[in-house]
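Undergrad: Below: sequence and its predicted model.
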Amino acid sequence: MFRKCKQIVRLIKNRLKYGNYAYHYCFLPIEKKKIVVTAHEGRGYSDSPKYIVDELLHQGFDIVWLIQDGKKDSLPVGVRPVKYGTKQALKELATAKIWLDNCRKKYSPPKRKGQIYIQTWHSPLRLKKIEKDAEKQLPVAYLDRAKRDAKKCDYMLAGSTFSRAIYENAFWFQGEVWMTGTPRCDLFWQDVEVTKKRVADFFQVDMATKFVLYAPTFRKDASVAVYLQEFADLKEALQTRFGSDWKVLVRLHPNIANLAKDLAYDADVLPATDYPDMQELIAATDLLITDYSSCMFDTAIAGKKTILYTPDLEKYLQKERALYFEIAELPFPIAKTPKDLVNQVQTFDELAYGQGIQRFQEQLGFAENGTAAATTAKKIKALCQ
């Protein structure tokens, strides 16, 4: 109860802090060629909004990206940075024709007639239940924000019929779902070698190196105790089963990115939490190891190998959040101990795995074909006429 009261007080303070300015800016004219973009609450140029903006650059739009301090260098030429969560950010939103975001908005002015809000969401598919489907597990302040945000939203993007149903039924959403596919996943249809070189150069390794990406999700207690932290046996198994030299990339969820510094790294285990684009890591990687993160579905779209490492499965199901799928019904091999993980690598059946991924895509009605960003950009241009 005390925690809920603190959340409500914080919410009221934010409204008082920005409310008067937000309403004041609503008397300014709407600029029909202005697009205001945010991703992950200003953490950088990333996710589906990045790929949509890439399609809109240098076409006469005033593209404003709301961004946190220290992240401005991630923006390309042609995108105007404005500090996230400021009065200036509210002014930009109040006068923009298009709002584009991948998360629920923390700070936004009243939406005006003629303005259009497009929500890409931050995963093409997800394992953990979200929004109304997880209403009892979510904080009061977040639920308030989500419901207010949903009333402003006009369009959402979906990459499968399964996701479209979730948006229509669990997002307090009355707008239209565009079955465009997922813009951030378009990268998987592009030249993989170009992306692989960019990643290899960043980590200063040879292009012939193979990557295993370890990307677990966060826990409520913000602990890394259950994470895999010894990789020598895994590396040996990978090299024996698939050949080549392997490096391990370790990437923590943005919610606990500050804990990445506490993990151990060496010449074979490299820190990847600060790499600017998760999609590039997925495109460049040869095997993903995760637990309950939605990145498993990105690799399913990309046709990449994935193994789930879930040492705390029973505890997670009890204390965290209910799931949309039974873990055992997913098309990914599962390991509960480091020894199991090594065994899954040694016995990995690529043919059976590929068939399982194909069935999964068909069952969920995947609609990904590498054109989502271009299709969405075309729709935005039409809305701005």
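TA: Sure thing, it's come through. Numbering: from 1, shown residues only.

Undergrad: only C-alpha atoms for contact and neighbour calcs from this point on.
TA: Will do.

Undergrad: just the helices in the stretch 101-250 of the chain please.
TA: Under the criterion DSSP state H, counting those that start in this stretch, the stretch 101-250 of the chain contains helices at 140-152, 161-170, 192-203, 232-242.

Undergrad: between those helices, which gets nearest to G356?
TA: When the helices of the stretch 101-250 of the chain are compared by C-alpha to C-alpha, helix 161-170 sits nearest G356, at 17.3 Å.

Undergrad: so how far is R126 from A134?
TA: 13 Å (C-alpha to C-alpha, to the nearest Å).

Undergrad: picking up where we left off before, the helices of the stretch 101-250 of the chain into a markdown table, with extra columns for distance to K4?
TA: Converted to a markdown table, those look like this (distance: least, C-alpha to C-alpha, whole Å):
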| stretch | distance to K4 |
| --- | --- |
| helix 140-152 | 6 |
| helix 161-170 | 22 |
| helix 192-203 | 42 |
| helix 232-242 | 43 |
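
Undergrad: that older thread, ok, A134 and R126, which is more surrounded?
TA: R126 (19 against 15; other C-alpha atoms under 10 Å).

Undergrad: Quick one: residues contacting that one.
TA: The neighbours of R126, taking C-alpha atoms under 8 Å, 6 or more residues apart in numbering as the test, are S293, S294, F297, Y324.

Undergrad: do you know how far it is from Y18?
TA: As judged by C-alpha to C-alpha, R126 and Y18 stand 33 Å apart.

Undergrad: Next: P276.
TA: P276 is 30 Å from Y18, where distance means C-alpha to C-alpha.

Undergrad: Write the ChimeraX selection for whichever of the contacts of R126 are buried.
TA: Selection command for ChimeraX covering only the buried members of the contacts of R126, criterion 16 or more other C-alpha atoms under 10 Å:
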select :293,294,297
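
Undergrad: Quick check: helices, which of the contacts of R126 are part of them?
TA: Counting by DSSP state H, these place F297 in helices.

Undergrad: which strands and helices sit next to whichever strand or helix holds Q344?
TA: Per DSSP states H and E: Q344 is located in helix 338-346. On a contact count with 3 or more C-alpha pairs under 8 Å, 6 or more residues apart in numbering; DSSP states H and E, helix 338-346 meets helix 232-242, strand 305-309, strand 334-335.

Undergrad: alright, now check it against this:
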Amino acid sequence: PSLIDRPIVEVVDEAGRVRGHGEVDRCEAPRADLEAGDPWRSYLSSGIVVRLQLEPGRSVWFRVVTRVAGRRVWAWMPQPAGSSRWRPAPPEPGMRLAVRSQRGLLQAAPVESGGPGSALLPSSPIGVVLLAARLDIDATLMLSGTVTGAPARLNIVLGDSAGNSGPMTVSADLASDGGWSASIDLVDPDVELGTHPMSWSAASQDEPDRCTEGACLAGEEIDGPAIEVPVAPAPTGSAVAPDGTSFPAGSGRPARLARIITRRNGSVAVAVIPPLTPQERSRRGHRLLIEREPKALRAGVFLESFGGRSGGDNPAAICEDLAAHGITATLWWSVVDGTVPVPSGARPVVVGSQEWVEALRTSRVIVTNDHLPSWFSKREGQHLLQTWHGTPIKKLLHDAPRTVTLRYRRLMARQVPQWDLLLAQTPQAGRRLQRALGYHGQVRVGEYPRNVRLLGGSEVRRRVRHELGIGQEQPVILYAPTWRESLRPDKRAVDCGTAGGPGPAGALDGEHLADRLGVVVLMRSHHMNRAGRVPGAIDVSGYPSVEELMVAADILVSDYSSIFFDFALTGKPAVAYVPDLTFYRDVERGLYGCWPLESGLPVAVDHDGLTSHLHRVLGGIDAAGGRCAPPEVDPAPILDNLAWIRGWVTRFLS
């Protein structure tokens, strides 16, 4: 913007003649940096406003003209990122503003000319238009609009374009004047981060038992570029604020934010995003944050679990232990958004925010179970504890060159030398981690801190079963498969059935097991494969603590997951179910040793074998009365290691 003269906008007819022009006024465009994706320049001052008088009865297009270094340059004004429908322009009742033409340009045309967009108006007798959106500080999305056809009832539906979960349906309130309103809780577990197409289902007055469906269309205030939904209190008299650069004073950050996206066919989608300002989300704003001169180190601990997507695992146990023992230093807990549970005693910071960057760069101690951002470099005086997240069964990093990307290998080559301490459950696990990760520093061998949650015993067992609606005497199987490369959201699906065996999404028949064995099956999918679902099973993938699920269960069924080593502390039986063993071992990932044959566990390669093993194990539990009095976990190895880690952390906080 600083290199060009003030632009003018020309009105051009079908013959290419200029029928009028207007000089623009400058204005700020707060979202321009976000849309530009430029890490080096700011486009805040690139906004323009122009007012043009149009001739009735003539179709015209618009071009923007300016001078750069004394040279005249111009560009046609393109179709906005909005609908293809036609709608009247308020100052000119005899004209319609078309946001689509054969050339994909913005066009003004006479009312009587019709247009290509008219065919896209809803053919159903019921039509739903979104006019306004507002977000409460508790992350409740308030939507309102108009509906034609006077339906008997109306539902608003948020789908999932990635297919990771089913649609979310909420009932809309209908007004006598043809309006509707609906509220959507964005922290509901069914609403994931991402873009969700917005549609509707309705029943007419004439046929109340027959539902029709359609896409929600954008109203005049919504149509156009993506809109940041304002956080309450909304500006008086304004349906949608043009900018979401700040949050209400004193309110803090909401759990999540939302954007309204209008597609070219006029339909609407809701993008659920982390609670970051547009500046923090823009590449330029992010670059300025990480290149800013850091403040002095402070007596704080920065903790993160799986990139801020989890509120558990080893870092959470360490965090709660530090808080319970009166550590006065600030405990910063990294979260991708406000839906991630925060350990007691910790202060949440949103990944990518200014507070998050400062906490990461100024805390004397950093605790993580995964890699940190690619731009991060440890400062002198900082100490990094890498807890890792399990005893390796699957081959890692340098031991699995076929399945690990070059980008990840380069990232770990930079970060592993910055670790000051690595945790391992056993000496063998420590050796494998050192070799696979290329780590040559100190290793602390001891029971993982996260297993402190296994010490709850019968009280936790009763509480978890009550929360899940399971009887205290019912036999419970916890099915917790590891992730599959072919089921990752960013990977193209692979037909594992023809490549060596089924993936976890369809490998276990929960209904069959429930009928044959009289059990309740809990399905705990891996955080990298949230799409995996098992018919007939209770989905506990979002349950805060997998350790508490282990306490509540009687038997574990898994495949190549390190959960076997944690569950072994309970003394309860487990079964290795590996229908894709050949494919996983020889093609997809590779395994250490002769897993699972050397594990000492019952091994099943098909569903009949699994059923047989479970039947035998359940009989043994019943004979021993194990479900009534499950064995207690020995606390000493866990608490001793937590105390040692606490001493290591506090040594660097003064």
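TA: That came through fine. Model, not experiment: these values are computed from the prediction.

Undergrad: Let me see the TM-score of these two.
TA: Laid over one another, the chains give 0.81 as their TM-score (TM-score structural alignment, normalised by the length of structure 1), with 341 aligned residues with a C-alpha RMSD of 2.5 Å.

Undergrad: picking that back up, give me the stretch of structure 2 that the helix holding Q344 of structure 1 matches.
TA: Matched against structure 2 by TM-score structural alignment, helix 338-346 of structure 1 falls on residues 607-615.

Undergrad: can you tell me the mean distance of the matching stretch from structure 1 after alignment?
TA: Once fitted to structure 1, stretch 607-615 of structure 2 is off its aligned match by 1.3 Å on average (mean C-alpha distance after the TM-score superposition for structure 1).

Undergrad: To which residue of structure 2 is D54 of structure 1 aligned?
TA: Using TM-score structural alignment, the partner of D54 of structure 1 in structure 2 is E320.

Undergrad: my guess is that match is in a strand, correct?
TA: No. The assignment for E320 of structure 2 is helix, going by DSSP: H, G, I helix; E, B strand; the rest coil, so no strand is present there.

Undergrad: ok, the contacts of R126 of structure 1 vs G356 of structure 1, which is closest?
TA: When the contacts of R126 of structure 1 are compared for distance to G356 of structure 1 (C-alpha to C-alpha), F297 wins out at 12.9 Å.

Undergrad: first to last residue in stretch 94-105 of structure 1, what's the distance?
TA: Termini of stretch 94-105 of structure 1 sit 13 Å apart (C-alpha to C-alpha).

Undergrad: likewise stretch 127-137 of structure 1?
TA: For stretch 127-137 of structure 1, the end-to-end distance is 15 Å (C-alpha to C-alpha).

Undergrad: In structure 2, what range does it match?
TA: Under TM-score structural alignment, the match for stretch 127-137 of structure 1 is residues 393-403.

Undergrad: possible to save the helices of the stretch 101-250 of structure 1 as TSV with mean neighbour count?
TA: Converted to TSV, the helices of the stretch 101-250 of structure 1 look like this (neighbours: other C-alpha atoms under 10 Å):
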stretch	mean neighbour count
helix 140-152	17
helix 161-170	17
helix 192-203	16
helix 232-242	16
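
Undergrad: Identify whichever of those lies nearest to L383 of structure 1.
TA: When the helices of the stretch 101-250 of structure 1 are compared for distance to L383 of structure 1 using C-alpha to C-alpha, the nearest one is helix 140-152, at 16.3 Å.

Undergrad: The closest one vs structure 2, mean deviation?
TA: Following the fit onto structure 2, the mean deviation recorded for helix 140-152 of structure 1 is 1.2 Å by mean C-alpha distance after the TM-score superposition for structure 1.

Undergrad: Show me what that helix is packed up against.
TA: helix 2-25.

Undergrad: let's go with 10 Å and repeat that
TA: In terms of contacts (3 or more C-alpha pairs under 10 Å, 6 or more residues apart in numbering; DSSP states H and E), helix 140-152 of structure 1 is packed against helix 2-25, strand 116-119.

Undergrad: Which positions within the first one qualify as buried?
TA: So that's helix 2-25 of structure 1. Within helix 2-25 of structure 1, the residues that qualify as buried are L11, Y18, G19, A22, Y25, counting by 16+ other C-alpha under 10 Å.

Undergrad: and which of those residues is nearest to A335 of structure 1?
TA: Of all those, the one sitting nearest A335 of structure 1 is L11; the distance, using C-alpha to C-alpha, is 41.2 Å.

Undergrad: Identify the residue spatially nearest to the closest one, adjacent ones excluded.
TA: Of all residues not flanking L11 of structure 1 in the chain, A141 sits nearest, at 6.5 Å (C-alpha to C-alpha, 6 or more residues apart in numbering).

Undergrad: Tabulate the helices and strands packed on helix 338-346 of structure 1 in a markdown table, adding columns for distance to P271 of structure 1.
TA: What follows is those, written out as a markdown table (distance: least, C-alpha to C-alpha, whole Å):
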| stretch | distance to P271 of structure 1 |
| --- | --- |
| helix 232-242 | 16 |
| strand 305-309 | 19 |
| strand 334-335 | 23 |
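
Undergrad: Quick check: which of those is nearest to R198 of structure 1?
TA: Distance to R198 of structure 1, taken as C-alpha to C-alpha, is lowest for strand 305-309 among those, at 20.7 Å.

Undergrad: In structure 2, what range does that closest one match?
TA: Structural correspondence for strand 305-309 of structure 1: residues 573-577 of structure 2, per TM-score structural alignment.

Undergrad: residue boundaries of the strands in the stretch 51-200 of structure 1?
TA: Ranges of strands in the stretch 51-200 of structure 1, per DSSP state E, counting those that start in this stretch, are 62-67, 79-83, 96-101, 116-119, 155-157, 176-178.

Undergrad: could I get these as JSON lines with mean neighbour count and distance to D191 of structure 1?
TA: Output for the strands of the stretch 51-200 of structure 1, formatted as JSON lines (neighbours: other C-alpha atoms under 10 Å; distance: least, C-alpha to C-alpha, whole Å):
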{"stretch": "strand 62-67", "mean neighbour count": "24", "distance to D191 of structure 1": "27"}
{"stretch": "strand 79-83", "mean neighbour count": "19", "distance to D191 of structure 1": "25"}
{"stretch": "strand 96-101", "mean neighbour count": "25", "distance to D191 of structure 1": "27"}
{"stretch": "strand 116-119", "mean neighbour count": "23", "distance to D191 of structure 1": "27"}
{"stretch": "strand 155-157", "mean neighbour count": "22", "distance to D191 of structure 1": "24"}
{"stretch": "strand 176-178", "mean neighbour count": "18", "distance to D191 of structure 1": "26"}
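
Undergrad: Many thanks, we can stop here.
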